[in-house]
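# Sequence first, predicted coordinates after that:
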Amino acid sequence: MAVLVVEHVPGEGPYAIGPALDAAGLRTRLCRVWAGDVLPESLVGIEALVVMGGPMAAHSDDGFPTRGAELALLRAALAADVPVLGVCLGAQLLAVAAGGAAVEGSGLQVGWGDVRTGPPAATDPLLAGAPERLGVLHWHGDTMELPDGAVLLASCDRYPVQAFRVGGAAWGLQFHLEADESTVDTFMAAFPADAATVPGLRAATPAALAALIPHRDRVLGRFAALVAERAEHTASRTFFTPRPCLTNGVVRP
């Protein structure tokens, strides 16, 4: 059993998620689809699904050849109650897989900024205890519409859907909670035009990251612990859940 981490582009890796999984004794299987790694056709042997960010659009197959296969895996995870953590693009894909929609935004939201946690966050398995205002790293231009039944956990004025939960074990984070000391430098190098819209981004990072780290580590540690606690349940659920039918990465009924 392993946690499958889907990486769409170089530089948008799991960052602090990796150490949290390691600390819980979990094995990570990194699937770099940008390098040609093939997504599995089922969740057999997978105890959790982590889907990272990327510059492609969750609402279109254009320039995103693995979109259909990723949505199929996310739908299978939701059906089998396999833990899911979607980050940025991954959160948008989770919303789509659950019956919501990914949509073009009104422009870039890049840099450090607050999100507001709502009342449901107080009893959420991951976000309980998070402050009402949490400073996080934003780096996106699209957003999402949540499906019926999803629980909105955090928001902001610019893009209201910032964190949500679907069911009891799937979370989407529009922001980059996983950020560590290298994340901003890597993102700035990979997306210089985006970074140029936020003067002072690098200078603001040490203080912003220091404030974030205690909350980041608590949330990611809780996710890793939930995955570890549910390992036996997940193994049996994925074995008996029907597999999606894929042909050349396209989902077939």
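Alright, I've got the coordinates.
# C-alpha from now on. contacts and neighbour counts both.
Will do.
# all strands for the stretch 151-253 of the chain, in order.
Here the stretch 151-253 of the chain has its strands, by DSSP state E, counting those that start in this stretch, at 151-155, 163-166, 170-173, 245-247, 250-252.
# mind putting the ones you listed in TSV, distance to Glu41 included?
Below are these laid out as TSV (distance: least, CA to CA, whole Å):
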stretch	distance to Glu41
strand 151-155	28
strand 163-166	22
strand 170-173	20
strand 245-247	7
strand 250-252	10
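# quick one: which of those is nearest Val51?
Between Val51 and the strands of the stretch 151-253 of the chain, the shortest separation by CA to CA is 9.4 Å, and it involves strand 170-173.
# now that closest one: how far from the chain's centre is it?
The chain centroid and the centroid of strand 170-173 are separated by 6 Å under CA atoms, centre = their mean, to the nearest Å.
# Show me what it is packed against.
When contacts are defined as 3 or more CA pairs under 8 Å, 6 or more residues apart in numbering; DSSP states H and E, strand 170-173 packs onto strand 84-87, helix 89-97, strand 163-166.
# let's bring in a second one:
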Amino acid sequence: MKTALALRHVPFEHLGILQPLLEARGYTVRTVDVGVQPVPADDMAAVDLLIVLGGPIGAYDDATYPFVGDEAAAIAQRLAARKPLLGICLGAQLMARALGAAVKPMGVKEIGFAPITLTAEGADSPLAPLADGTPVLHWHGDRYDLPPGAQRLAFTAVCAEQAFAIGTHALGLQFHLEANLEELEAWLIGHAAELGAAGIDPRALRAQVPALAGRLSQRAREVFNAWLDRAEAA
């Protein structure tokens, strides 16, 4: 039985559609709530697949949230071992930090549904199903610089770095392809203060879900399955 470990930073930003997808591929999946529970560095090194999820803190917030430094260090060890690793939003930013790249505020919030543009490398990557312009869920205010040795896969007009790959074993996504849109209300509630500060009406986001949910869920499964096929074969 293959093992997968997910590091979660807030309860509602969980594995989403990835949970049943991984279980269908034969993984036993465990989630650790980082900050509430200690950073499981040994388990992060040992599992077949590590997934680092999103959250509202920053990848350099060590002074305020001391566990962040330990998490980044354990991610660096995982990357050095070239074992399968998926980072989403904060997870991708922590990967970038672990690889020596800067992570910084954008000065604006990128929140809502919008398509990404693939680079030439992205069009030949597991992200290829998103070349059709399917809008994905963006929810971040920080950005990372492209890490040394990484392939730049995607961008938007707001954020020049939306996805990167290290070989076939590591993938960082700035956007939330894992989100189950049937549970978006939990995001709207949990991030109510952030939405209000950014001047974003949650009703506008909620209204887009019925038209997008089925198509986006299908594309997300295609992307994740394609990446896992490559990562498991590496």
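Ah, there it is. Just so it is clear, the structure is predicted and the values come from calculations on it, not from any experiment.
# Need the TM-score between these chains.
In this superposition the chains share a TM-score of 0.90, using TM-score structural alignment, normalised by the length of the second structure; 229 aligned residues with a CA RMSD of 1.8 Å.
# Would you mind finding the most buried of the helices and strands packed on strand 170-173 of the first structure?
Across those, averaging neighbours per residue (mean count of other CA atoms under 10 Å) puts helix 89-97 on top, at a mean of 28.
# who touches the helix or strand following that helix?
Sequence-wise, the next helix or strand downstream of helix 89-97 of the first structure (DSSP states H and E) is strand 101-117. The contact list for strand 101-117 of the first structure, computed with CA atoms under 8 Å, 6 or more residues apart in numbering, reads 58-59, 92-93, 95-96, 130-147, 153-156, 158, 162, 194-195, 197-198, 201, 204-205, 208.
# now the following helix or strand past strand 101-117 of the first structure: how far from the chain's centre is it?
Going down the chain from strand 101-117 of the first structure, the next helix or strand is strand 133-145, by DSSP H and E. Mean-position distance between strand 133-145 of the first structure and its chain equals 11 Å (CA atoms, centre = their mean).
# so strand 133-145 of the first structure aligns onto which residues of the second structure?
Strand 133-145 of the first structure lines up with residues 133-145 of the second structure when matched by TM-score structural alignment.
# Could you pull out the buried residues of the matching stretch?
134-144 (16 or more other CA atoms under 10 Å).
# Stretch 182-198 of the first structure now?
Residues of stretch 182-198 of the first structure classed as buried: 183-185, 187, 194-195 (neighbour count, 16+ other CA under 10 Å).
# what residues does that stretch touch?
When contacts are defined by CA under 8 Å, 6+ apart, stretch 182-198 of the first structure is touched by residues 11-12, 15, 108, 110-111, 201-202, 205.
# Can you select the buried ones from the residues you listed in PyMOL?
To isolate the buried ones among the contacts of stretch 182-198 of the first structure in PyMOL, judged by 16+ other CA under 10 Å, type:
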select buried, resi 11+12+15+110+111+201+205
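# Nearest to Val87 of the first structure among the contacts of stretch 182-198 of the first structure?
Using CA to CA, Glu12 comes nearest to Val87 of the first structure of the contacts of stretch 182-198 of the first structure, at 9.9 Å.
# All set, thanks.
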